[in-house]
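**Student:** With the sequence up front, the predicted model follows.
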Amino acid sequence: MRALVLAVVLAVAGCSAQAAQETSGTAATPPDLSATDLAFVDLVIPQNESALAALALARPGSALRPVADRVAATYQAELVRLRDVLARAGRPESDQHEGHDMPGMITAAELASLEHSPDADEQLRTLLRTQFEEARTVARAELASGRHQPVRDLGASIDRTRAEFLALLGAA
């Protein structure tokens, strides 16, 4: 099911990029930045941002606090790289996924629940596990179909780090 959702997201992004190209009469993206690359970037940014909001709620002294700090540093560095890709492509940051309840996206309702939960560690662990697994799915789609090497490199890094984070999460 996740693969189907991802395929639809990537296809819609591809259609949007093609439509923009056709209506503007100019290339919508640099020749080596594909619609898949753009869809990947446009999806990972809000995934990382929603996860950062959840990571900020890890409580001091919690077994998850060191994991949250490590993950947050990685996600912040990835956001810099992702935004750099958009800037180099002359593309504004998209908010096309804002408010969407998608796999890997931590919602405002989940954040509110986490903030007030007596079992916050377990709830955070569940949210992060889902987010890490979905990030790997999205990264693998980029690796399978993306063209722009810097974005593919980021996809490989995300796949690798999320596997590491899943192991850390299991050990915390």
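**Tutor:** Structure received.
**Student:** all contacts plus neighbour counts: C-alpha atoms, from now on.
**Tutor:** Fine.
**Student:** could you pull out the helices for this structure?
**Tutor:** 2-24, 35-55, 65-88, 108-115, 120-145, 149-171 (DSSP state H).
**Student:** Tell me the gap between stretch 32-44 and the middle of its chain.
**Tutor:** 11 Å (CA atoms, centre = their mean, to the nearest Å).
**Student:** before we move on, what about stretch 89-102?
**Tutor:** Averaged over its C-alpha atoms, stretch 89-102 has a centre that lies 11 Å from its chain's centre (CA atoms, centre = their mean).
**Student:** okay, now A87: neighbour count?
**Tutor:** By the other CA atoms under 10 Å criterion, the neighbourhood of A87 contains 12 residues.
**Student:** cool, L10 as well?
**Tutor:** Other residues within reach of L10 by the criterion other CA under 10 Å amount to 23.
**Student:** let's bring in a second one:
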Amino acid sequence: MTKRSLIRRATAAAAAATGALVLAACGGNGNDSGAAHTGHNATTPSASASAPARQGEHNAADVTFAQGMIPHHQQAIEMADLAATRAESAEVKKLADEIKKAQDPEIKTLSGWLTSWGEQVPADGEGHSGHDMSGMMTAEEMKQLESSSGKAFDTAFLKLMVKHHEGAVAMAKSEQSEGAYQPAKDMAAAIITSQSAEIARMNALLDKS
């Protein structure tokens, strides 16, 4: 009985020790796994959330730029449309056509950004109400342009469009310095480059007239 009792006790002790080791191992794995899992969860969502946030990050300056540039471009296109039937200079007509081709796609892009941001997209034709923006024509100036033709139109168009472009360049520079959305800042840079070049062309045409 004594030997059997000792054997039983030894077996029980061994089993208990083995069980304790198993539990410790499982507990350790569970803790390690939990820590790793928790760490993984903490990292993955933030990484996945920060990636689109970086791509779509925008601020109030970006919204102002988009909402201001849309009617600004719309008015420039309206002015350019007049050149097709009123301008005398082939160079003025060519410039007007280039302005339309450049700015119409930008309006679509700007509108798409505002929609994706949940912001209001200016309605077509709001250019007349936005004459307080930099370089915008007043309703009276637009009427004067509409009523002119030939060389008088060419001169008025060039002078007004220089002023209009200068306003767009100023708006684009503000976006570059204050905006956060990289595609908008890239567009602003393109506007500064292209419209500054067009201002130089228009001033050269004015010098000839």
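**Tutor:** On my side now, so go ahead. Quick caveat, the model's predicted, so the values are computed rather than measured.
**Student:** before we move on, the earlier item: which one of the helices of the first structure lies closest to H97 of the first structure?
**Tutor:** Closest to H97 of the first structure of the helices of the first structure is helix 35-55 (CA to CA; 7.1 Å).
**Student:** which residues of the second structure does the closest one align to?
**Tutor:** For helix 35-55 of the first structure, the aligned range in the second structure is residues 60-80, judged by TM-score structural alignment.
**Student:** For the residue nearest the centre of the second structure, which residues are in contact?
**Tutor:** When the second structure is reduced to its mean C-alpha position, the closest residue under CA atoms, centre = their mean turns out to be A184, at 3.7 Å. Contacts for A184 of the second structure were tallied using CA atoms under 8 Å, 6 or more residues apart in numbering; they are 62, 175.
**Student:** Find the nearest non-adjacent residue to S62 of the first structure, please.
**Tutor:** Leaving aside its sequence neighbours, S62 of the first structure sits nearest to D121 (CA to CA, 6 or more residues apart in numbering; 7.3 Å).
**Student:** show me what contacts whatever residue of the second structure lines up with the one you found?
**Tutor:** Under the alignment by TM-score structural alignment, D121 of the first structure pairs with D154 in the second structure. D154 of the second structure makes contact with 83, 87-89, 92, according to CA under 8 Å, 6+ apart.
**Student:** preserved in the first structure, out of the residues you listed?
**Tutor:** For both residues aligned by TM-score structural alignment, their matches' CA atoms under 8 Å, a contact is called conserved when the aligned residues also meet in the first structure; among the contacts of D154 of the second structure this holds for 83, 89, 92.
**Student:** Just among those, which is most surrounded?
**Tutor:** Scoring these on neighbours with other CA under 10 Å, the highest-scoring entry is A83 at 26 neighbours.
**Student:** In this structure that one contacts A96, no?
**Tutor:** Yes: counting by CA atoms under 8 Å, A83 of the second structure sits close enough to A96 to count as a contact (6.5 Å).
**Student:** Give me the common contacts of those two.
**Tutor:** Among the neighbours of A83 of the second structure, none is also in contact with A96 (CA under 8 Å, 6+ apart).
**Student:** before we move on, back to that, please narrow the kept ones among the contacts of D154 of the second structure to those residing in strands.
**Tutor:** Counting by DSSP state E, no part of those is found in strands.
**Student:** Pipe these into a markdown table and attach distance to I191 of the second structure per row.
**Tutor:** Supplementary listing: these in a markdown table, determined by distance: CA to CA, whole Å:
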| residue | distance to I191 of the second structure |
| --- | --- |
| A83 | 21 |
| S89 | 25 |
| V92 | 19 |
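**Student:** between those, which is nearest A60 of the second structure?
**Tutor:** Among those, A83 lies closest to A60 of the second structure (CA to CA), at 35.3 Å.
**Student:** Nearest residue to the closest one in space, please, no chain neighbours.
**Tutor:** Counting by CA to CA, 6+ apart, the nearest residue to A83 of the second structure once its immediate chain neighbours are dropped is K93, at 5.7 Å.
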